[in-house]
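**Student:** sequence unknown, structure follows:
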C-alpha cells in the first residue's frame, strides 16, 4: 500500500473519556503541524464520549485534520488499535492514550527528526501531572538516556512505557505487523508493538518534553486496587510477554524467553506464598501440603530467602516458612538503617543467583529500579514479583503510587 507522504496518522482508543478527552482534541487542533489523520476508536463507552467527539470533529476538520471514527463493543486498547490499523493512511504513525495532551510542537518535532535521519522510530520525553493539579509537573517520563538498552528496560518494566513517547515510519510498522494486527491483551498495547519493532529498527531520540501524561485515579493502569487484581495484572503481563517472544522470530529473544519461564514459575510460587500467609492458622498438615507443592519449583538445598521489610507481619511469615517448610530464611532487607543489624541488611547487599527476594507488591517497580540503578542483578531470575503482605503494613502513599504505566 502507498501511504500519503508527510501525513501523520494517530490512533487513539478511548473508553468513557467524556470528562477528559476534550483536552487531547484541543491539543491536536493547536499543533503547528496540520497534516494529520486521527483514527478515534470509541471502545464501548457508556458515557458522552461520542457526543464530545462529534463537537470536536467539526473543529478538527476546520483545522485541516482528517478524522475517522470507529465505534465498537468494549474489547480493550489492543483490540481497538487492531480495529484502526486497516484505516491507516499516513507516512508516519503514532498511537496514544486519550487522556494524554500533546504540546503544540509535538508532531512537527518528531516528523522533522524522522525525515532527517535513518531511524525508523523516534522517541521524546513527557511531563507527568496529577489530574487534580494538571498545571503542576510532578515528574517526567524519559527513556532517551537508555535507548541502547530500551528493549531490555521495557521488557523488565524498568522504564516508562506509553505510546505518546513514540512515532514510527508506517512502512516499517507494517513490515513487522503484516497482518495489520497486534497481539490482543486486556493489560495493554505498548509492549506488543514496541518489543517486536525494537528487535529490528533503531530509535532516534528527542531530548525534549513534548506531551503531558496525566495520572488519573480511574485510569485503566490505576484500576487494579485489590491484591488479587494487582497480582493478576502482573501475571497477565508476564504471559503477554511469552506471547510476544513467540511471535518474534529472532535468536536475540531466546535468553529472555528462558528467563521469563523462570519468572512465571515464581509467580506461581508467589500464589503459594499467599496461600501460606492465609494458612498460618490452619492445621499443620494443610500448611505442609502447601509448602511441599511450591518447594518443587526451587532448589531448596541452595536457595536462600530474604524478605523485604523488617516488620512484625514478616516475622510471622518467616516463622511459618521455617517451621512448616524447613526453608532457610536468611533475614530481612530494609532501607531503614535503624532496623539494620544481625539479620537485617541494607538493599545495597549483593545477592547471588541462589537468593530469592519476597517483595511487597506495592513496592515492586521501585525496588527493581533501585537494584538496577546500583548495578545489581535485576534479570528477575531470583526475584519474586508480587508478594503482598495484607493487613499489617502502612505504606507511604508516595511510594505506593508509581508514576509510570506498566505497559
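**Tutor:** Yep, it's here. Treat the numbers as computed from the prediction; the structure is a model and nothing was measured. Numbers count the residues shown, from 1 in each chain.
**Student:** please count neighbours and contacts with C-alpha atoms only from this point.
**Tutor:** Will do.
**Student:** need the longest strand for the protein.
**Tutor:** Ranked by residue count, the top strand of the chain under DSSP state E comes out as strand 203-215.
**Student:** got the contact list for it?
**Tutor:** Here strand 203-215 makes contact (C-alpha atoms under 8 Å, 6 or more residues apart in numbering) with 99-106, 110, 113-114, 119-131, 134, 144, 147, 164-165, 403.
**Student:** where do the strands sit along the stretch 151-300 of the chain?
**Tutor:** Using DSSP state E, counting those that start in this stretch, the strands assigned to the stretch 151-300 of the chain run over residues 166-169, 203-215.
**Student:** any idea which of those strands is most buried?
**Tutor:** strand 166-169 (a mean of 23; mean count of other C-alpha atoms under 10 Å).
**Student:** how many neighbours does residue 277 have?
**Tutor:** Neighbour count of residue 277, defined by other C-alpha atoms under 10 Å: 20.
**Student:** here comes the other one, which I'd like you to weigh against the first:
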C-alpha cells in the first residue's frame, strides 16, 4: 500500500475541525499520515488537534505563527513522507472512501494527478455540478495539452489545490505564493505543466463547505489578487502554450469586469478609484487582443465594447439578461443540482 500524506492547514475553524479530521481518520484507506498545521489559530484549534494526535499515531501536529493558508501548506509539505499528497481545507470533509478511490485510480491509470468531483456544502443542502458529467460516468482522462486547456477555462478542471491526489514528487518543490488570496491560481499551472496523465473521477467525494465568514465571502481589494494571478499565469501560457493565449485573455477579462463592477458597488474600498483605473487601463490597452479572444462569446464581447466606450456601460448586458430570465423570455444558464439534506451530515 502506498502512503498518502494529508496536509490540513488550520486557522480559526474550531466549529468545523472535528468533522474534517474525523472524515480523514475514518477513511477506508488506512495507510495515511495526517499533517495538521496550526497556523497560529486564535481559538481552541491548537488544543483540539493535540487531543486528536493522542488518539491516532498517524497524526502529526505542527504549530506555527500565523502566515496564511499558503504558508501553512508550504510548512506542512516539509513533513510529507508519502508517495502521494492530498490537501484538505479544514472546514471541508471527505466521503469515507475518497482516498481509496483516488489511490486505486492513480495506480490503475498511472496518473500523475487524480481529481474527484465535489459538493458545494451548505448547512441544510448541497449542490452538485452535473453539467459536464454524471455521477455514474467513467473516469475521464486528459493529456497535458487538454489538461492545460481545461485548467484555463476552469470548468471540468478547477484551480483548487484540494480534492486532488498528487504524486508528491510533482509538487514537492513548487511552493504556494504567500500573502495572496486565490493562491491556487498562482500555483496550479506550474504543477499541471509537469503532468502527462490526469484523471477526473465523477463521483462527488469531497464536501466544499460554503462559510458565510469565509475570506472570499466579503469583498475587499485583496480579491484583486485573482487578476494579478491570472496575469502571472498568462505570462507562463504565452511562453509554454501559445495556442491557448486567447483562453487566458478571456479569463483575465471576465475577472477584470467582475471586479470592476464589484469595486463600483464598494467605492469606499477603492480609495481614489485607483484600482478601477488600473483595470480600465489594462482593458483599453489590450482592447484588440481581448476582442479577438472573446469573439465567440457574444455577451462578453458586447460587455467589452461597452466598457471601451465607457466602463459603466458594461453592466447593461448582465442586468438585461437577468431581467429577461426573470420574465422567462430567455432561458437562464444551466445551474447546479440541489440536494436537500435530511440529516446533519
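**Tutor:** Ah, there it is. These numbers were taken from a predicted model, which means no experiment stands behind them.
**Student:** circling back: nearest to residue 22 of the first structure, out of the strands of the stretch 151-300 of the first structure?
**Tutor:** Closest of the strands of the stretch 151-300 of the first structure to residue 22 of the first structure is strand 203-215, at 13.3 Å (criterion: C-alpha to C-alpha).
**Student:** list the ones among the contacts of strand 203-215 of the first structure that fall in strands.
**Tutor:** Those of the contacts of strand 203-215 of the first structure lying in strands (DSSP E): 101-102, 121-130, 134.
**Student:** quick check: the counterpart of residue 44 of the first structure in the second structure vs residue 11 of the second structure, distance?
**Tutor:** In the second structure, residue 44 of the first structure lines up with residue 40, judged by TM-score structural alignment. Between residue 40 of the second structure and residue 11 of the second structure the distance, using C-alpha to C-alpha, to the nearest Å, works out to 7 Å.
**Student:** and if you look at residue 80 of the second structure?
**Tutor:** From residue 80 of the second structure to residue 11 of the second structure the distance is 20 Å (C-alpha to C-alpha).
**Student:** neighbour count winner among those two?
**Tutor:** Using other C-alpha under 10 Å, the more surrounded residue of residue 80 of the second structure and residue 11 is residue 11, with 24 against 21.
**Student:** grab the nearest non-local neighbour of that one.
**Tutor:** Leaving aside its sequence neighbours, residue 11 of the second structure sits nearest to residue 41 (C-alpha to C-alpha, 6 or more residues apart in numbering; 4.6 Å).
**Student:** tell me, stretch 88-99 of the second structure lands on which residues of the first structure?
**Tutor:** Against the first structure, stretch 88-99 of the second structure falls on residues 96-107 (TM-score structural alignment).
**Student:** any buried residues in the matching stretch, and which?
**Tutor:** Going by neighbour count (16 or more other C-alpha atoms under 10 Å), the buried part of stretch 96-107 of the first structure is 96, 97, 98, 99, 100, 101, 102, 103, 104, 106, 107.
**Student:** so which of the strands of the stretch 151-300 of the first structure gets nearest residue 20 of the first structure?
**Tutor:** strand 203-215 (9.9 Å).
**Student:** and the closest one, how far from the second structure on average?
**Tutor:** Compared with the second structure after the fit, strand 203-215 of the first structure shows a mean deviation of 1.6 Å (mean C-alpha distance after the TM-score superposition for the first structure).
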